[in-house]
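Novice: A predicted structure for the sequence below; I have some questions about it.
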Amino acid sequence: MSQPDAKRSQSKQGLGPRKAALYLLDQVTGQGKLLPELIGDGALAHLPPEDRARAQRLATQTLRGLARADRMLARFVNRTPPLAVRNVLRLCTVELCGGEAAHGVVNAGVELVARNKRTASMKGLVNAVLRKVAAEGPEGWAKLATPRLPGWLRDPLKDGYGPQVVAAMEAAHFAGAPLDITAKADPEAVAKALGGVVLATGTVRLAEAGQVSSLPGFEAGDWWVQDAAAAIPVQILAPQKGEAVLDLCAAPGGKTMQLAAAGARVTAVDASGGRMKRVRENLDRTGLAATTFVADAFAVTDGGFDAILLDAPCSATGTIRRHPDLPYAKDGSEFGMLIDQQARMIDHALGLLKPGGRLVFCTCSLLPDEGEVQVEEAVSRHAGLTVDAAALERPGLDPNWRTDEGGLRLRPDYWADQGGMDGFYIALMRKPA
């Protein structure tokens, strides 16, 4: 069989996307890699667009249901197999319990193991186990407990929010995330074109999206993908036409485009050349303008900005509903370094503001040390610095989400009946005039 014919055969059997999904699973669970990094480095580049989307979806769904899959498999496996085999079983178990046809999934699982010389001897085991899962698994899947966060994250969240709130967050993580979109101009028109709904904050939400780049308005630049929570910091900053606004740590560029669409004169800075390339591509696609620089945030020394948006590097623990790889690829060891870096970034950003200027500090983190505590300590360090709680008076923002120091705490269990949102912390601080 020629190479093109072999690729077509794999795609027809679903082996291509399953094999790619298995590679992603092995890298996350075995090497501590993150899915965005793997995909950004070209892990799925060899697949056609529809198979890329399927591979990513399979890997994400498996990671989201990994704990349930392991509980299910424990009924049928006496001894834990090697990771490569275990991940095949996990992948296929999630598919089977999600309603995929048993014949195709079982055959694909056996084939994936058989093609690997190191695991080929276990194809009989895989066949037997998956047949048992196919017979008994779908009925028992929903009865299994909701997957819990690992202790390194669950424990500090319980301290900050209590066990009931953490359980609600875990339910939101397991439910996954719909596709959220920010419209360049008219959310109602975009929602109508895409069959979505407009949320209270103006984000367009799609229950089923498919391949993003094939949706109406993508090529025309009418919108960009951005979680509803991630769109709120710019709304709170409220950029005005003609204002000089600095977007620090700008990639992947959703907030940069919001700022530009509002008419601000935007300077976008990010330390990653690859990620900044995506920002430029998105600006080109949407026809929006911003000055972009690849640089460390601390290398920016020219000040006088009217406003600054600092979406600081953080633990990203608020994004697990969309990135279920995070609990398996991290262990919390970087928390201390990130918290220190955030404090230094706030201090640096304040030095770049003109007198009376405003700074929005935000993180996609659920940890109070990366949000509420940072702002409390910044106010204590800088004489005259104030938190503007009135800036939170925006459409769709529940007053109950406000925090004691004047910021906004968003959680994945908010809007649970509408599909949730990312965990975020946002506060607007004003420099003394």
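Specialist: In hand now; what should we look at? Residues are numbered from 1 along each chain as shown.
Novice: Could you use CA atoms for every contact and neighbour count after this?
Specialist: OK.
Novice: which residues in the stretch 251-400 of the chain form helices?
Specialist: With DSSP state H, counting those that start in this stretch as the criterion, the stretch 251-400 of the chain has helices at 254-261, 273-286, 326-329, 335-352, 372-381.
Novice: can you give me the strands in the stretch 151-300 of the chain?
Specialist: For the stretch 151-300 of the chain, applying DSSP state E, counting those that start in this stretch gives strands covering 179-183, 197-198, 204-206, 223-225, 244-248, 265-270, 291-294.
Novice: For V234, give its distance to D422.
Specialist: Distance, V234 to D422, using C-alpha to C-alpha, to the nearest Å: 15 Å.
Novice: more crowded one of those two?
Specialist: D422 (27 against 20; other C-alpha atoms under 10 Å).
Novice: quick one: that one and H323 touch, right?
Specialist: No. D422 lies out of contact with H323 (C-alpha atoms under 8 Å); the separation is 10.2 Å.
Novice: let's bring in a second model and compare:
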Amino acid sequence: MSHPSPRAAAAHLLDQVLGEHRLLSDLLAAGALGQLAPPDRARAQRLVTQTLRALERSDKILAKHLRKPPPLTVQNILRLGTVELCMGGDAHGIVNECVALTGASKRFAKLKGLVNAVLRKVAAAGPAEWAILRVPHLPKWLRAPLSEAYGPKTVAGFEAAHFAGAPLDLTPRGDAAALAEAVGGTVLPTGSVRLAEAGQVSALPGFETGDWWVQDAAAALPARLLAAQPGETVLDMCAAPGGKTLQLASAGAEVTALDISDARMARLRENLARTGLGAALVIGDALTHEGRYDAILLDAPCSATGTIRRHPDLPHARDGSEIGDLIGLQAAMLDRALGLLKPGGRLVYCTCSLLPDEGECQIEEALARHSGLRVDAEATALPGVDPDWRTEEGGFRLRPDFWAERGGMDGFYMALLRM
């Protein structure tokens, strides 16, 4: 049985994201690229993310050569080809395979002549046009509230970071400098190791021996803020996919990793086995969970708008309609988490969102609801943390445009609470 090419797989994934509004992470978890060898999987995923980041540019260039948009599948083949051509790809190979992909479909074979003609025109004029087009904008449903919160100039910085994409960050179990030397990366101020070009992750030194795990530098800070101690009972309240659980377990804490999705916990099980770390895994609803803990890390379900530089499918797969419900769920989870703390316990609340309603506002409202609750602002004095990241209520606000010269970071909000 023949396997699809990386380009064919990428075109199919674009159909799913842009036509059915499915998240790329869900598609990949369901095995969408399972028929491909690891290097081809990496290439297919790279083609998809590059095309999604540059969708505005590719559509602008294609509009000059199309009287009307073709069917979505053909349009996505054209988008893939346009992005590759404008980013310096080999014109002959790209055009030929895009024509072949179109011709392989009974429904769209009659449009292969159109694909050939359009992409040859793009190959000739597209790269010069590409170079002068603006950085792609976020969709209006997200750009408007972000501009209100941060101002248009800052949002333009977000968009530049999103378009540039994200390097690969690793959280080391041991010495960061030694890991950086082994994998050819650099040590970031907060202790993560960053690789500009990672290639196949599972082929990197130390993968098989569990010396590290993939985790954006911003996502590694909530566990460092919680500062779990050996022997403490710690609940990772929404644990999957598990990077923070691994950090807490590596610190020597007795960790309970709780998540409602058994499927999402599969990756955490794999990483625990690979690293040799231990945690009690519980599949269940955080709102009904019982127990008493010295410390809790609540990475609450959110809009994930802080992760667009790594997940460019998100603005196309979502429209913001779910945010109101998420804000209510975050408040309920925060209240429940506070009730699970032992006397004198501490809790880190965090979200990978750029929207203040899912971050700063949640903490301000929680302080109003709970007498005696306070933010431990002194805990934010962590190595490598810029004082400008601290917020009025005593938490951290991380943004994609921070560390721009180093490749940026995910957007995150976090605060350490004590009763």
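Specialist: On my side now, so go ahead. Because the structure is predicted, anything quoted here is derived from the model rather than measured.
Novice: Got a TM-score for the pair?
Specialist: Remark: TM-score between the superposed chains equals 0.99 [TM-score structural alignment, normalised by the length of structure 2]; 419 aligned residues with a C-alpha RMSD of 0.8 Å.
Novice: E377 of structure 1: which of the strands of the stretch 151-300 of structure 1 is closest?
Specialist: Proximity to E377 of structure 1 (C-alpha to C-alpha) singles out strand 244-248 among these, at 20.3 Å.
Novice: ok so, going back, CSV please, covering the helices of the stretch 251-400 of structure 1 and showing mean neighbour count and distance to V212 of structure 1.
Specialist: Formatted as CSV, the helices of the stretch 251-400 of structure 1 follow (neighbours: other C-alpha atoms under 10 Å; distance: least, C-alpha to C-alpha, whole Å):
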stretch, mean neighbour count, distance to V212 of structure 1
helix 254-261, 25, 15
helix 273-286, 17, 14
helix 326-329, 20, 23
helix 335-352, 17, 32
helix 372-381, 16, 35
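Novice: Now the strands of the stretch 151-300 of structure 1 in JSON lines, please, with extra columns for mean neighbour count and distance to S121 of structure 1.
Specialist: Formatted as JSON lines, these follow (neighbours: other C-alpha under 10 Å; distance: least, C-alpha to C-alpha, whole Å):
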{"stretch": "strand 179-183", "mean neighbour count": "24", "distance to S121 of structure 1": "41"}
{"stretch": "strand 197-198", "mean neighbour count": "18", "distance to S121 of structure 1": "51"}
{"stretch": "strand 204-206", "mean neighbour count": "25", "distance to S121 of structure 1": "44"}
{"stretch": "strand 223-225", "mean neighbour count": "21", "distance to S121 of structure 1": "44"}
{"stretch": "strand 244-248", "mean neighbour count": "25", "distance to S121 of structure 1": "52"}
{"stretch": "strand 265-270", "mean neighbour count": "24", "distance to S121 of structure 1": "48"}
{"stretch": "strand 291-294", "mean neighbour count": "16", "distance to S121 of structure 1": "50"}
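Novice: Let me have those strands in TSV, adding distance to D41 of structure 1 as columns.
Specialist: What follows is these, written out as TSV (distance: least, C-alpha to C-alpha, whole Å):
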stretch	distance to D41 of structure 1
strand 179-183	23
strand 197-198	33
strand 204-206	28
strand 223-225	20
strand 244-248	23
strand 265-270	18
strand 291-294	19
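Novice: And the helices of the stretch 251-400 of structure 1: which comes nearest M122 of structure 1?
Specialist: Per C-alpha to C-alpha, nearest to M122 of structure 1 of these: helix 326-329, 25.3 Å.
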